[in-house]
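J.: predicted model and sequence below, questions to follow.
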Amino acid sequence: MDHRLRIALESQNPWWFEKAFETGVERLSYFPQIEATMEAREVLLLFGARRTGKSTLVYQIIRSLLERGVAREAILFMNLDEPFFFSMADDPALITGIVEDHIARHPHVERFYLCIDEIQNYSYWAQAIKTIYDTKSTVKCILTGSTSSLLQRESSRLSGRYFSCTVYPLSFEEYLRFCGVAHPTVVERRQHLEDYLKFGGFPRVVLEEQEGLKIQILKNYYETIYLKDIIFPNRLRNNSDLVDLLYYLISNVGTTLSYNRIADGLQISTDTVKEYIEYAEDAFLLYTVMKFDYSVKKQVANPKKIYALDTGLVNAVAFTFSENAGKLLENLVYIALRRKHGGIYYHKDQYECDFLVKSGRTIVQAVQVTWSLKEESTRKREIRGLVEAMDAYTLDEGVIVTASESEELVVDGRAIHVVPLYEWLDA
C-alpha cells in the first residue's frame, strides 16, 4: 500500500492506536433500527443533508462496537470528503484494494466493519460495495451519503443487500438534550422552542452560544449544500439561475407554487425549474408536497408546496423570524410529520388544509397549522379548511397546531384538538 494512503488511513482511525476520538452528544439511542441491523450482513446506508450528524452517528457506532469488545483493528473508517481520498475518486480499485489489504494485515479478525463517510464522492462505490458484500462475508459495510439519488440510481446493484436510514437535523427532544435540559417544564419548553424555530436543529448550530455565529454557520451550510451537492455533481454552469430559484423557494415555504409562474418570474424555462427543484430535493435541502388526489396524474399536475430541511436555514437565508414566524412553524410541523410518516400531502378544494398523512392508500390524519386562532377571520379559515378535509376523508378527529394555544372543539360532530406546538412535538 502506498505510504501516503497508509498515513491517511491511520489519521482517520485513531482507535487503532488507542487514541481518543470525538463522538459528540449521544444520538444513537434515537436510531434503534441502526443497532438492530449491526449484526445483519446487509449494508447500512445513512442518508441526509450535510452537517445533520451522519459522521457523528458513525463515530458513535464505532464507539459502541469498541465498548462491546470488537477489536480495534476490525474497524476501518474512511472519510471520502477529505481531499486525499477525493482526489482518488476515479480509481476503480481504491476501496476494494484498501479492504483486501486491511483484511490481509489482520488474519485473526473474524468480522470487519467498513465505515465510509460521503460514499457518493467515489465514482465506483456501488460496484465496490456489491463486490465486497458478495465476496467478503466477514465485512459489514456502514455508509453515509448526502444525496438521495445515490440509492435511486444504484439500487439495482444493491437490491436486497441494504437497509437505509434518513438522518435529519435534531428533533425537538434531541435539541433539548443537546441543550442539557433533561426534564423541561412547560415554560422551559416554550422558551427553547422559540430558539429551535429561529435557529433549527443542526447539531453544531445548537451547540453554538453566539446568535451571530449561528446565523453565519447556517449560511455556510446553505452554500456548502448547493455547491457540493447541487452545482458540482450536476455540473451546472449557470449558477445564478439556481441561486435565484433556491432563494425564491426558501422565501416561500408553505406557499402553493406553480412551476410555470416561477419560470415566468425568474425568466427561465419550466423544465429548468423542475430540474433544479429535483436537484435540491436530491440534496435534502428542499421537499415538495403534492395536493392529494387518488389520481396520480392529477397529483403530479397540481401546484406543489415547498418546505425546507431546517427552519434555521430559512431564517438565515430568506427572512427573519419576526417577519414570518407562522411559516417557520408550518415548516417545522412538516419536518416533524415527515420524520414519522411516509406520505405527506396537502388538501385543497373549496378550502385548504395544510397536511394530510397517508398510510397505505388511506388518509389517516389531517393537520392544520397557524400561529394563533385569536383573530376571528383566521379561526374561521383554519377550522373550515380542516373540517372540509375531515369530511373528505371520513376522519373523526383533526388537529390544529398553534404557537401556544390549546382548546377542544366539536364542529359538525367532529372533534378538533387545538394543540400548542411544544405539546404536539412531544406527542
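T.: Okay, I see it.
J.: C-alpha from now on. contacts and neighbour counts both.
T.: Noted.
J.: distance between the ends of stretch 118-134?
T.: 22 Å (CA to CA, to the nearest Å).
J.: contact partners of it?
T.: Stretch 118-134 has contacts (CA atoms under 8 Å, 6 or more residues apart in numbering) with 41-43, 79-81, 86, 88-93, 95-96, 139-141, 143-147, 150, 154, 157-158, 161.
J.: among the residues you listed, which lie within helices?
T.: Among the contacts of stretch 118-134, the members found in helices (DSSP state H) are 86, 95-96, 150, 154.
J.: out of those residues, which end up buried?
T.: If you count burial by 16 or more other CA atoms under 10 Å, the buried members of these come out as 95-96, 150.
J.: may I see those residues organised as CSV, with distance to Ser295 added?
T.: Below are these laid out as CSV (distance: CA to CA, whole Å):
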residue, distance to Ser295
Ile95, 45
Thr96, 46
Leu150, 29
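J.: between the ones in helices among the contacts of stretch 118-134, which is nearest Ala389?
T.: Leu150 (36.0 Å; CA to CA).
J.: that closest one: what's its closest spatial neighbour, skipping adjacent residues?
T.: Gln120 (6.4 Å; CA to CA, 6 or more residues apart in numbering).
J.: take this one as well and set it beside the first:
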Amino acid sequence: MDDDELLGIMADWNYWGNFRRDWIPRDEYVNHVLDLLKGINVVALSGIRRAGKSSVAQQVIREILRRGVDPRDSLIVKLDDERLIDLNYDVLLRIIDLYFKNVKRSDSVSYVVIDEAQEVDGWERVVRGLAEKGNKVLVTGSSAKLLSSEYTTLLSGRHVEVRVFPLSLGELLVFKGVTLREKLDEVTKIQEIERGIEELMNLGGFPDVVLHMDIADQLLVSYFETVVLKDVIGRYKIRNERKLRTLAKFYITSTGSRITYNSVSKFLKIPVKTVERYSEYLEKVYILFFLNSFSWTIKVTENSPRKVYVVDNGFVRVFNPRSSRGRLFESLVAQHVYRYSLSQRMSLYYWLDSLEVDLVVAREDQAIPIQVAYDVEDQEVLEREIRALLKFREKCGGDRSLLVVYRGEERQISGINVIPARKFLLHLEDYLTFKK
C-alpha cells in the first residue's frame, strides 16, 4: 500500500477528510474525558465491544472542533479498518508520520485517537511518544490488556482509564428521544421511564441493539461470538473452545448468583485451575464482573464465594430467555451501581450472613447496603428484605440502608429508604454519597 492509498483511508476516518456522522450524544462520557484532558495527556477508553467506545472518542474530537480547534489538529486512527492489510507497528508509525507531514499545519497541540489499540503490538510506544511531545491522546480498546501493568509502566502512569458501558437508563431515554430537563419531566413521563427500564431489563443497553430492536437477538449473538472468539479464544490461545463457551454461557445465565470455582468445576467438569483462568479472561474482556463478600476483615472477604453479574441483560435474553424478572431486575440495578462505583472509586460487594444483602457500596470505613426486590407487594417478601438490611446494620454498622423496588413511591420503613427504580437508576449520586 503506497502513501497516497493510505492517506485516502485516513481521510475516511477524519473530520479533515471525508468523515461525517451524527450521533446521539453521550455527554456524560464526553464531558468527563474533556475535563481529564485538561490535566493529563492520555485517556484510555475501555469496555466491552460495541458499548460505544469509538463513538465516544469521535464525539470528543467533534466537541473539541466545535470549540474552535482546527480539524487539521486532530487525527483519528481506526486500527480495526479491514483495509489495513498486514497491520503492524510500522504501519501505525507510517500513519502518524503521514499525518504530521501531509495534514498538520500548525504548532498547536494535536488531539489523537488510537481506536482499538490492542490490534497493534507496541501501540503504547507510539502513544507515549505523542504524549511526551505535548499531544493529547485517546486510546480505545476492548480488553483489560490495554491497561495492564506493563503498559502502565511504559506510559509512565500518566493516563486515566474511563470505562464505557452499554447505555444507562438516562442514556437510553436520550436515545429514545425522552428529555428529562427538570423534575417535572420525571413526574409527567413516568410511563416512558418505566418502559425504558423494561427495555433494559429484557434487551439490554448496547447502542445498536437499542436503535435496531427488530434484530436485537442477531446483534447480541454476534457480539457474544466476537467477544469470545476474538477477545478471549484468539488473544489467549484457548485450545478448548467448547469449555470456554460453556463457562461463559453458564455465568451469563447465572447472573446474580454466588459461585465458587470448585462448584463450577464440578458442575461443568472442568479443572479448577482452568475455571479460574477462563473466568479471569472473561472478566478482562468486560462481559462479566464478580463481587466479593463484604467484611471489614480482608481474610473473610477473600475466602468467601463470589457473586457473578453479566454486564448487559441482552446476553441473558439470548441464552436464558425464561430468566425470572427478579433476577433480571437485580442484574440491571447491579450494572448501574457497578458503573457508578467505578466512576467514583468506590468498592462494590455483596454481603452474606444468615441473610443476604444483594449489593454493598463501600468507601474507607463507610458502607451502604442495597437490597433489590422486584415485587414487595407480598408482606412476607418485604419483611424478609427489611430484615436482611437491619441485620447488616447490626453486624457492620452504618446508618443508611436502601431497598430498590421495581415500582412504587419513595418511603421509609424502619429507617430504610425504599426507592423505586425510576428514581434510583436516574439519580444514583443522590443515594450513594458518602459523608466526608
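T.: That came in fine, so what should we check first? Note that the coordinates shown come from a computational prediction; the quantities given were computed from them, not determined experimentally.
J.: assuming the best superposition, what's their TM-score?
T.: The pair, once superposed, lands on a TM-score of 0.91 when counted by TM-score structural alignment, normalised by the length of the first structure; 413 aligned residues with a CA RMSD of 1.9 Å.
J.: what's the separation between the residue nearest to Leu150 of the first structure and Ser159 of the first structure?
T.: In this view, Gln120 of the first structure and Ser159 of the first structure are 17 Å apart by CA to CA.
J.: neighbour-wise, which of the two wins?
T.: Gln120 (24 against 10; other CA atoms under 10 Å).
J.: quick one: residues in contact with stretch 199-217 of the first structure.
T.: So stretch 199-217 of the first structure is contacted by 51-53, 169-172, 175, 178-179, 218, 310-313, 315-316 (CA under 8 Å, 6+ apart).
J.: what residues are up against Val367 of the first structure?
T.: By CA under 8 Å, 6+ apart, the neighbours of Val367 of the first structure are 353-356, 386, 398-401.
J.: in strands, which of those fall?
T.: The members of the contacts of Val367 of the first structure that map onto strands under DSSP state E are 353-356, 398-401.
J.: three-state assignment of Phe290 of the second structure?
T.: Under the three-state scheme (DSSP: H, G, I helix; E, B strand; the rest coil), Phe290 of the second structure adopts strand.
J.: one step back: what's the matching residue for the residue nearest to Leu150 of the first structure over in the second structure?
T.: Under the alignment (TM-score structural alignment), Gln120 of the first structure pairs with Gln118 in the second structure.
J.: from Leu93 of the second structure, how far out is its match?
T.: Distance from Gln118 of the second structure to Leu93 of the second structure, by CA to CA: 15 Å.
J.: out of the contacts of Val367 of the first structure, which two sit at the greatest distance?
T.: Maximum distance among the contacts of Val367 of the first structure (CA to CA): 13.4 Å, for Leu356 and Val401.
J.: nearest residue to the aligned partner of Ser258 of the first structure in the second structure in space, please, no chain neighbours.
T.: Using TM-score structural alignment, the equivalent of Ser258 of the first structure in the second structure is Thr260. Distance criterion CA to CA, 6+ apart; nearest residue to Thr260 of the second structure, sequence neighbours excluded, is Pro305 at 5.2 Å.
J.: aligned to the one you found, what sits in the first structure?
T.: That one, Pro305 of the second structure, aligns with Pro303 by TM-score structural alignment.
J.: which residues touch that match?
T.: 256-259, 290-291.
J.: shared with the second structure, which of these?
T.: Mapped onto the second structure and checked by both residues aligned by TM-score structural alignment, their matches' CA atoms under 8 Å, the contacts of Pro303 of the first structure keep the contacts 256-258, 290-291.
J.: dump the residues you listed into a markdown table; add neighbour count and secondary structure as well.
T.: Listed next are those as a markdown table, based on neighbours: other CA atoms under 10 Å; DSSP: H, G, I helix; E, B strand; the rest coil:
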| residue | neighbour count | secondary structure |
| --- | --- | --- |
| Thr256 | 15 | strand |
| Leu257 | 17 | strand |
| Ser258 | 15 | coil |
| Met290 | 23 | strand |
| Lys291 | 24 | strand |
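J.: from these, pick the one nearest Asp101 of the first structure.
T.: Met290 (49.1 Å).
J.: so what corresponds to that closest one in the second structure?
T.: Counting by TM-score structural alignment, the partner of Met290 of the first structure is Asn292.
J.: all strands of the first structure, in order?
T.: Going by DSSP E, the first structure shows strands at 43-47, 75-79, 112-117, 139-145, 162-166, 256-257, 286-290, 304-308, 343-348, 352-359, 362-369, 397-402, 407-411, 414-420.
J.: which residue numbers in the second structure go with the fifth one?
T.: Aligned by TM-score structural alignment, strand 162-166 of the first structure falls on residues 159-163 of the second structure.
J.: mean deviation (superposed) between that stretch and the first structure, please.
T.: In the superposition against the first structure, stretch 159-163 of the second structure averages 1.4 Å from its aligned positions (mean CA distance after the TM-score superposition for the first structure).
J.: contacts for that stretch, please.
T.: Residues outside stretch 159-163 of the second structure that contact it (CA under 8 Å, 6+ apart): 33, 36, 40-47, 147, 152, 343.
J.: let's see 7 Å
T.: 40-47 (CA atoms under 7 Å, 6 or more residues apart in numbering).
J.: good, we can wrap up now.
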